[in-house]
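> Sequence first, predicted coordinates after that:
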Amino acid sequence: MNTPVPAPLPTPASPDERLARAALSRTVEPGDEHAGRWLRRYGATGFLDRLLHPTRGDGTDTGPFPGTGHKRVASWRLRATAADPARDLTTVHELGGRFLVPGDTEWPRQLDDLEDARPLGLWVRGPADLRTWALRSVALVGARACTPYGAHTAADLARHGWVVVSGAAYGIDGAAHRGALAAGGATVAVLACGVDTPYPRGHDQLIRRITEQGLVVGELPPESHPTPSRFILRNRVIAALTRGTVVVEAQHRSGSLATARAAARLGRHTMGVPGPVTSALSAGVHELLRGDATLVTDADEVVELIGDMGQLAPARRGPVLPRDLLAPATAHVLEAIPARGPTPATVIAQRAGTTPDDTLAKLYELHSLGFAERHGDGWRLTNATTPASNARRGGT
């Protein structure tokens, strides 16, 4: 029998590599695949060196970056010249944080699925190990205006031992983080700005709590501010970190749909919680569900999809009523008893399509069980049976 060969351990990053990646995190925008391609070709130190020290004659063109636009390269060079990576690293260390790069034992290797759009590094604050937490995590995203479902689902996921990952925005994101914290669970906030810059401002205290009890993560160096494009690009990190993405309430143009689509492209599970068809907040979720997303209604169903083999959600069914335990022939006679007024057994037999003798036998059985009672020459439903029977026939 062939012995499985373990995956090779990542090569630890050198101090120069870490410093170069810190500089490049201030030089190029998150998810820039052009930069990712040159990073793969030259390495972080080589890429940065070619930006800071262009060869003679290529100072006004793209030089060693053929196929990359002049404006883009000029922007990289301008930012690289102004970068002070040692200062950024000192700032994050003074905050009790760290800068993770590929090769670190804490680096989540599933981010490598992003290929050339992989983060240059991650600025992290919080006491937990990001790689360990990411192995058992689920993204919970959705609308800014939301119902309490987000908090409820996040709390349930936390109680199941899952790490809840979201973007710390208003609405579902904030509810997801609060729900996980309230349940004593684990949560990760992925920011579209520096980890020293709480955004939105209204979530300053929430982000501080996450820093103390969970993890706050970002691609951008300290003092970086969010922009609309950075929010969209941040979503790919949320999708790549986690084993699946759950969308709770989202309009057609919601950024949370971008997270779900990124998850689908990466081969992660995408899930949606349905809502009223009359609500614009649910329109985006329903669009996902018409595609390849899976409908889920609670944490058990989420865990069934993304958890270990054999973790099945409990079977769902309505309550078992006494009439459900009746034999089919007896239940058929019960259905034939009119909802109002005593009725002769012969009429009930005609309605049930059985013989009078069989019907009478079943009526006495129903009487002993408390479903029917005799009134003179007729039979009627008992008071306890009438409402349920009437409702079964469409009454009120």
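Right, received. Where do you want to start?

> switch to C-alpha atoms for all contacts and neighbour counts from now on
OK.

> From what I see, residue 191 and residue 222 are in contact.
No. The pair residue 191 / residue 222 is not scored as a contact, 11.5 Å apart, by Cα atoms under 8 Å.

> Among these two, which residue is more densely surrounded?
residue 191 (30 against 20; other Cα atoms under 10 Å).

> ok, now which ones touch the more buried one?
Residue 191 is in contact with 167, 168, 199, 216, 217, 218, 219, 234, counting by Cα atoms under 8 Å, 6 or more residues apart in numbering.

> Filter these down to the buried ones and hand me the PyMOL line.
In PyMOL, this line selects whichever of these come out buried by 16 or more other Cα atoms under 10 Å:
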select buried, resi 167+168+199+216+217+218+219+234
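
> Which ones among the contacts of residue 191 map onto helices?
Within the contacts of residue 191, residues falling in helices by DSSP state H are residue 234.

> this is the other structure I want to compare:
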Amino acid sequence: MTGPGEDELLARAALTRVLEPGEEHGGRWLRAYGAVGLIRLLTGPGSRSTALPGVGPERLAGYRGRAALADPRQDLALAAESGVRFVCPGSAEWPTQLDDLGDARPVGLWLRGRPNLRSWALRSVAVVGARACTPYGAHMAQVLAGGLAERGWVVVSGAAFGIDGAAHRGALAAGGATAAVLACGVDVAYPRGHAGLLGRIAAQGLVIGELPPGSHPTPSRFVLRNRVIAALTRGTVVVEAAVRSGSLVTARQAQKLGRFTMGVPGPATSALSTGVHELLRGEAVLVTDAAEVAELVGAIGELAPERRGPVLARDLLAPETVRVLEALPAGRPVDMAEVARACGISADEVIGRLYELHSLGFVERQGDGWQLSRQTAGAVTQTGATRRGGR
């Protein structure tokens, strides 16, 4: 792969200062004119008399004004000094799954960190959720992200307070890979309280942004950032989300793109789990740990362990022996003939089964009769009480 030429790279870097993330009419212009052609239309001689489809004269004048001020050479030079690089469609490092966004595809991405984005994105999972999360949600996000990181998955999130931060910390604590997709420049610490966390992510993973260095976030940019998280990863896990949570935008975008959508259930009484439960009532898959996530999004053979209850001693008995045991009433001894009638087995086989149960401590001999041992009788009584209470 030869990659984009210098003119293409400069044009796309300039356009990150001209077009807002996710502007579909900008994507249509790029398809029609190419990045170099579009910049020439916005800045070249006679550009003020050139109309572009989809926008009016006033808005087009705004694009031209931003294009005239853009200095991609300076942006790229200053970015390189800060360890930031720019990749765009056609670059060897460009993740082609972002092309699924169509005309809403990023013009390019600014990256801070050493790993290769293309290779990382092939095995990545988004973990997102509420900013004002509960301790339960933070714990689940951190444990789930740590487990995914230990299994070799890249944990992608948005570096916000709450679930996002817990997910990044879980992956970092496990010594694994994590990437933060920002709604601002990759050199801007937002939120400011996560400046240290973003520094750790950049040192151990990747910080990703559509906006050029120095750009600050706006509410709409947060929403549009979520489409990149959804497209970049193989699936999205939502851990706590109210009905109007922005993390649900990521999940629904993932569904539209044909990615896996998962949710971690919470208490039915928690407003912060209402949005997750709505997802789970639809096409989302319920998950409770990293193994279940990996089973869904991973390769063939990445199976979660089968969940089984404790193995009881009576589980190891043969079916006929269990029938004899169940034929013994609690609290009184009975003779062998009564047991044979109750379980429908011959007397000779019953006596053999009773001696087997006696050797294992399930029954006791009382003269000519047999009865459940005290320990077995207590277990039967407890089981019966549990069943009655469960109705």
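Noted; the coordinates are in hand. Bear in mind that the values here come from a model prediction, so they are computed numbers and not experimental data.

> Make JSON lines from the contacts of residue 191 of structure 1 and add distance to residue 320 of structure 1 to it.
Shown next, in JSON lines, are the contacts of residue 191 of structure 1 (distance: Cα to Cα, whole Å):
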{"residue": "167", "distance to residue 320 of structure 1": "42"}
{"residue": "168", "distance to residue 320 of structure 1": "43"}
{"residue": "199", "distance to residue 320 of structure 1": "50"}
{"residue": "216", "distance to residue 320 of structure 1": "47"}
{"residue": "217", "distance to residue 320 of structure 1": "48"}
{"residue": "218", "distance to residue 320 of structure 1": "51"}
{"residue": "219", "distance to residue 320 of structure 1": "53"}
{"residue": "234", "distance to residue 320 of structure 1": "48"}
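
> so stretch 273-284 of structure 2 matches what in structure 1?
Stretch 273-284 of structure 2 lines up with residues 282-293 of structure 1 when matched by TM-score structural alignment.

> What of stretch 11-22 of structure 2?
The aligned range for stretch 11-22 of structure 2 is 20-31, by TM-score structural alignment.

> do the same with stretch 219-236 of structure 2
Using TM-score structural alignment, stretch 219-236 of structure 2 pairs with 228-245 in structure 1.

> who's in contact with the counterpart of residue 81 of structure 1 in structure 2?
Matched to structure 2 by TM-score structural alignment, residue 81 of structure 1 sits across from residue 68. By Cα under 8 Å, 6+ apart, the contact set of residue 68 of structure 2 is 42, 43.

> The helix or strand encompassing residue 68 of structure 2 vs structure 1, average distance?
Under the criterion of DSSP states H and E, residue 68 of structure 2 resides in helix 57-69. By mean Cα distance after the TM-score superposition for structure 1, the fitted helix 57-69 of structure 2 averages 2.6 Å away from its aligned residues in structure 1.

> That helix: how far from the chain's middle?
Here helix 57-69 of structure 2 is found 39 Å from its chain centre; the criterion is Cα atoms, centre = their mean, to the nearest Å.

> same check, this time on stretch 204-214 of structure 1
20 Å.

> matching residues in structure 2 for that stretch?
Residues 195-205 of structure 2 are matched to stretch 204-214 of structure 1 when aligned by TM-score structural alignment.

> hmm, who's touching that stretch?
So stretch 195-205 of structure 2 is contacted by 112-115, 159, 165, 168-169, 172, 177-180, 189, 207 (Cα under 8 Å, 6+ apart).

> Of those residues, which is the most crowded?
Counting by other Cα under 10 Å, residue 168 has the largest number of neighbours within the contacts of stretch 195-205 of structure 2, with 33 neighbours.
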